[in-house]
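Asker: Pasting a predicted model and its sequence here:
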Amino acid sequence: MSIQSHLQELKRRHAAIEQELSRELSSPASDPLRVAELKRRKLVLKDQMSKLNGTFTVH
């Protein structure tokens, strides 16, 4: 898998978690533990994307 395709997959997963998080937060009976877990997973993906984007940086 190329870096670009891996980055695209991470972005896709990040967007899916964002949608799931939005649904959870809009629910009147949202679970705070579920919200925290989704936010953690989203942050992990964001960190991975940042690392991959760093490989493209030209100095």
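Answerer: Thanks, I have the structure now.
Asker: switch to C-alpha atoms for all contacts and neighbour counts from now on
Answerer: OK.
Asker: in this protein, which spans are helices?
Answerer: 3-26, 32-54 (DSSP state H).
Asker: Any chance of those in TSV with mean neighbour count as columns?
Answerer: What follows is the helices of the chain, written out as TSV (neighbours: other Cα atoms under 10 Å):
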stretch	mean neighbour count
helix 3-26	14
helix 32-54	14
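Asker: second one coming, line it up with the first:
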Amino acid sequence: MSLSSHLEELKRKHQDLSDRVEEVQRAPGSSDIEIAELKKQKLRLKEEIERLSVSA
């Protein structure tokens, strides 16, 4: 897998997590723990994207 396609895949996953966070936040009785975990995953992806973008 090339670096650019890997970056695109990470960006897609980041957007999917963003959508999921919004969906969970709108749901009645949503779990703060679940939201926090999704946000942590999203942040890890963002950091990986930034790290790979700098080295590209």
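Answerer: Perfect, thanks for sending it. All values reported here derive from a predicted model rather than from experimental measurement.
Asker: What would you report as the TM-score here?
Answerer: The TM-score (TM-score structural alignment, normalised by the length of structure 2) is 0.95; 56 aligned residues with a Cα RMSD of 0.6 Å.
Asker: gap between S30 of structure 2 and V54 of structure 2?
Answerer: With distances taken as Cα to Cα, to the nearest Å, S30 of structure 2 is found 36 Å from V54 of structure 2.
Asker: which residue sits closest to the residue nearest to the spatial centre of structure 1, ignoring its sequence neighbours?
Answerer: Centroid-nearest residue in structure 1: H14, 2.8 Å away (criterion: Cα atoms, centre = their mean). Distance criterion Cα to Cα, 6 or more residues apart in numbering; nearest residue to H14 of structure 1, sequence neighbours excluded, is K42 at 5.8 Å.
Asker: close enough to count as contact, that neighbour and E20?
Answerer: No. With contact defined as Cα atoms under 8 Å, K42 of structure 1 does not reach E20; the gap is 10.5 Å.
Asker: which ones are touching E24 of structure 1?
Answerer: Counting by Cα atoms under 8 Å, 6 or more residues apart in numbering, E24 of structure 1 touches 30-31, 34-35.
Asker: Thank you kindly, that will do.
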